[in-house]
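Visitor: Give me coordinates for this.
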Amino acid sequence: MKTNKKNLRSKEWFGGNDKMGFVHRSWLRNQGYPDDMFRGRPVIGICNTWSELTPCNGHLREFAEIVKKGVLEAGGFPLEFPVMSLGETIMRPTTMLFRNLASMDVEESIRANPLDGIVLLTGCDKTTPSTIMGACSVDLPTIVVPGGPMLNGKFRGGEIGSGSFNWMIKEKQKRDKFTEEDFLEAEICAARSAGHCNTMGTASTMATMAEALGLTLPGASAIPAVDARKKVMAQLSGRRIVEMVNEDLTLSKILTREAFENAIVVNAAVGGSTNLIIHLIAIAGRMGVPLKLEDFDDLGSKIPLLVNLMPSGKHLMEDYFYAGGLSVVLKELKSKLHKTVTANGKSHQENCEKAVCYNEEVISKYDTPFQKEAGIAVLKGNLCENGAVIKPSAATPELMKHRGKAVVFTSMDDYHARVDDPNLDIDADSVIVLQNVGPKGYPGMPEVGNVDLPEKLIMQGVKDMVRISDGRMSGTAYGTVVLHVSPESAIGGNLALVQNGDFIELDVENRRLHLDVSPEELEKRRAAWIPPKPHTERGYVKIYLNHVEQAEKGADLDILVGGSGSEVKGDLH
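Guide: The predicted structure follows:
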């Protein structure tokens, strides 16, 4: 095996026969490491997002031990370290507020320690982009081990998707008369194994993104968390990261502009989450790769939907894995993908050469897709001068061109207080507008864009309405929902100026979102607009509010864009 011992970064800590070499080695010896661990072995940092407060990542403690086994087998020295974990299902107000903080934790933990290569253990949706963002800013050899989806939920003879069922609860309560016992049974059935959500939600989308970018071993993203093959993949990843260090296969050699283009194409084909846009732009920003909002429309909007998974379809991630997983999709897309290097040193085209589809009801051929055009559409207009997005595969076709009167909610508190008021002036043709849920407005840009419909319309049988906000939507959700409106309302974007009764036009085919109000009237309203007070004057949230960028720039902190490399400033030598 080719070695790179002379250039190991960890040698600066462990290689010297001086005072600091003594200090660095001697304290670690209290863990019982033999002398050969400090003599030229690549030191592999296992970045673990395990936490009992992050249900999707609750199995990663065991996986760290499996990765260590692979590292040791390949001649490396594995050292596990914890970083801030982000559990979307529990954390308030939203994990998106803390994605950038977690990325800082990862970046500084890697840079400050004697590490030559990194294994990222990820699961719940923000743990994948946050750890990748942090690792990118240091640029060492890095491999991702996705935690994997749960097994399919089983409920009363059918399947239930963890995540997607959440958006049916109000409808089930109001129209289908679900009892407390019904909900308890569904609650127990929905998440029946370790792993992240089992739909093509944001967690599955981010795992898919990691593989599409080339950051995992082939086939890693779709294996269920409790399948023994996931453990094998973790062990092999431990072996491979040692080889990547010896080959000096750093993140910057994998994450080229072409790799990001591949990820955009793949996301369209699998019906992935709109959240991919914000995360991918932020990752590209850390790498110094130019990527803009329009790229997602230009490169992905004409790609057909090849995967029949909730929320765009009917199956779940377990079915997708059995059908062949992402390797089959990559094979169908191979003429649309750049030949870029991946974590195993080969291209996607080489890696997927022997892929076989075992169920065309789950993964279709490129020429006979489930939907002809499935990528994310980027909208422009006076209501979203810097852009907004919509996911056509999750929307109602009849609403993709629509004109209706705005019903405005100024905050989530306002929405909750009034949405089910029987006297609310709203009908099926109305457009629900939700303000002040963007990066600065909430703060943190939560997944609330797909707000529930009013009770009185649900009782009338209404299943979807056009909804517009500067917030995000869960990747498990569906509906005709316009998201990521920029500039956001909290900084005076035109979304802040919308009033009840204003007509709004949505035309997805022509990529247009228009507020039918004259420029003169908008300026009059702007003069009367009062900015909201800051949420806080202290701590991380204050830093976030001062530095967070808008959605079309990835909602990263402006002070984190780019990277500082692996050199440690001000060490003790």
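
Visitor: CA atoms for contacts and neighbours, from now on please.
Guide: Fine.

Visitor: can you list the residues that contact the top helix by length along the chain?
Guide: As assigned by DSSP state H, the longest helix anywhere in the chain is helix 228-247. Contacts to helix 228-247, defined as C-alpha atoms under 8 Å, 6 or more residues apart in numbering, come from residues 2-5, 42, 44, 63, 66-76, 116-119, 141-143, 145, 148, 216-217, 220, 223-224, 250, 343-344.

Visitor: The structure of the following sequence is requested for comparison with the preceding one:
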Amino acid sequence: MARKTPDDLRSARWFAPDDLRSMGHRSRAMQMGWSGEDWDGKPVIAIINTWSDLSPCHHHLRDRAEWVKRGILQAGGTPVEMPVHSFSEQFLKPTSMLYRNMGALEVEETLRAHPIDGAVLMGGCDKSTPALVMGALSAGLPFVFLPAGAMLRGNYAGEKLGSGTDVWKYWDERRAGTIGKEEWDGVQGGIARSYGTCMTMGTASTMMSIAEGFGLTLPGASAIPAPDASHKRMAAACGRRAVEMVWEDLTPDKIVTWAATRNAVTVAMATGCSTNAIIHLIAMARRAGIPLTLDHLDSIGRTTPVLANIRPSGKEYLMEDFFYAGGLPALMKELGDRLDLTARTVSGKTLGEDISGAVNYNSDVIRSLSNPVYHEGSLAVLKGNLAPDGAVIKPAAMDPKFQTHRGPAIVADSYAEMKAIINDESYPMTPDHVLVLRNAGPLGGPGMPEWGMIPMPKALLKHGIRDMVRLSDARMSGTSYGACILHVAPEAYIGGPLALIETGDMIELDVPNRILNVAVSEADLAERRARWTAPAPRYERGYGQMFIQHVEQADKGCDFDFLRTDFGAPVPEPEIN
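Guide: Okay, here's the model as predicted:
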């Protein structure tokens, strides 16, 4: 492959010509202390930083940007730090998912509009990884993704705590009356001990692993704990590599192929991934012109066992343990020929070369194909008259007895209404009932908030019951668990079948056969549809108005229709298998 020359650099369009406009660019660069040594024949590398004072997951990225700069300078590039939206999962309302596409748009335009030759993307908290990757894929410049890394293990009273997962567990016990405020406050103080993302295999760790599965990180980057000194060295390595990628003209279209997409999906399923992965995988792939569908995801999930024994799908370990066991390279080594080892990565090598030296140091943390945590992949796609375009469930993290279930619905039109039901200890229900929350999808939420792991009703908790079937058009946290059916498409807010069901209707779930139905005749559903009235729009102005006009449904990845690679033109539909 021919290497670029200094004259080929994109940034040279701004700095090289001997004309009025370029003189202005050079003089303004000099205003900041630059000199010709900074722009003459050197790649300008953007450090896209999602740090903010309200992002605990990214709180260390201000420091890490300095290490990335060090690497860029070591390799003969010029670093420029560019701040973007921080995607603060913990503080954004109504939901960070509302802003994923805004962040992707910001990344794309930031890269496109400035004198940038390549980029290092820094993020990791749930929506930041897909937003950064989606925007950078659309911009098309060489880039490498630096995962923020997971925080240290939580601890309370000698017990290892996993963020999110153990919060839900202890909250159930608090509501059941088995623990008091002192224990609850102890968990609060011990569950998040450092900067970094959730240390369970929640959405953050899932998406960082998927980025590595796509070949968009350097080998092993996704599992390094945020406070580990190795993370600083990885940051510098990403800086050096970004400069090399510019000279090699290693653009993302040469990395994110069908083979890489299949690898990313396989890795997701083998890690026991978050249900959110499905939405983000589809959106990321389609930005690269890969028409990934729910059917592709389900097909790969059926044949890919869960190998990562990490909560919530696993029972014991956390991301720190996964890192010490060998991280994602070791897991991919266990997957062997289930991956396309010829796929190219940002390292410039093949995936097979990247993982050739990987070692699994703990076969209980990273299981073999012959001894999986769960026999199929983490997620399953359901379809039927209640979800003609699909719904998602996480069989590996639910009580197996609910994989085949039939029970009467208890329907709530809002989260507030559902909250009142589950907190009413006199509400008539049994473990066979199906809690149904609607109007919580992409448009109805708005933004599809993480309300899908509906808390267990108090009345059932006090009888020792910890799981039941729950169904919604919402999402749930990747740290969540239980028999939760999510992402029902089309959503209720636009008149999907979920809008038509009534309390008492029988819901039929068959996970092995991937079926989700409501036992109501087509004639009755048609009569109900004739009576249904569309709700008022959630927004009348601003970004929210743009969101509701252009966001796609969950089965399409919830991207904006005008940001797809195929917008206005058909995309061929090759087989992924």
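
Visitor: any idea which helix or strand comes after the longest helix of the first structure?
Guide: helix 251-254 (DSSP states H and E).

Visitor: That following helix against the second structure, how far on average?
Guide: Comparison of helix 251-254 of the first structure with the second structure after fitting gives an average deviation of 0.6 Å (mean C-alpha distance after the TM-score superposition for the first structure).

Visitor: ok, now stretch 279-287 of the first structure?
Guide: Relative to the second structure, stretch 279-287 of the first structure is 1.1 Å off (mean C-alpha distance after the TM-score superposition for the first structure).

Visitor: Buried residues in stretch 293-310 of the first structure, which are they?
Guide: Buried residues in stretch 293-310 of the first structure, counting neighbours by 16 or more other C-alpha atoms under 10 Å, are found at 293, 295-297, 299-310.

Visitor: on that earlier part again, buried only: go through the contacts of helix 228-247 of the first structure for me.
Guide: Those of those that meet the buried threshold are 3, 42, 44, 63, 66-72, 74-76, 116-119, 141-143, 145, 148, 216-217, 220, 223-224, 250, 343-344, by 16+ other C-alpha under 10 Å.

Visitor: top strand in the first structure by residue count?
Guide: Longest strand of the first structure, by residue count under DSSP state E: strand 401-409.

Visitor: Over in the second structure, find the residue span it aligns onto.
Guide: Strand 401-409 of the first structure corresponds to residues 404-412 of the second structure when matched by TM-score structural alignment.

Visitor: Can you list the buried residues in that stretch?
Guide: For stretch 404-412 of the second structure, by 16+ other C-alpha under 10 Å, it's 405-412.

Visitor: same thing with stretch 188-198 of the first structure?
Guide: 189-191, 193-198.

Visitor: from those residues, which is closest to Thr131 of the first structure?
Guide: Comparing these against Thr131 of the first structure with C-alpha to C-alpha places His196 closest, at 16.4 Å.

Visitor: so where is stretch 323-332 of the second structure in the first structure?
Guide: Going by TM-score structural alignment: stretch 323-332 of the second structure matches residues 321-330.

Visitor: Could you work out the end-to-end span of that stretch for me?
Guide: Stretch 321-330 of the first structure has an end-to-end distance of 14 Å (criterion: C-alpha to C-alpha, to the nearest Å).

Visitor: With stretch 337-345 of the second structure instead?
Guide: 17 Å.

Visitor: centre of the chain versus that stretch, how much separation?
Guide: For stretch 337-345 of the second structure, the separation from the chain centroid amounts to 22 Å (computed by C-alpha atoms, centre = their mean, to the nearest Å).

Visitor: which residues touch it?
Guide: Stretch 337-345 of the second structure is contacted from outside by 214-218, 254-255, 259-260, 262-263, 266, 332, 350-353, using C-alpha under 8 Å, 6+ apart.

Visitor: Go ahead and build a PyMOL selection from the buried members of the residues you listed.
Guide: Entered in PyMOL, the line below selects the buried ones among the contacts of stretch 337-345 of the second structure, by 16+ other C-alpha under 10 Å:
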select buried, resi 214+215+216+217+218+255+259+260+262+263+266+332+350+351+352+353
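
Visitor: No further queries at this time; thank you.
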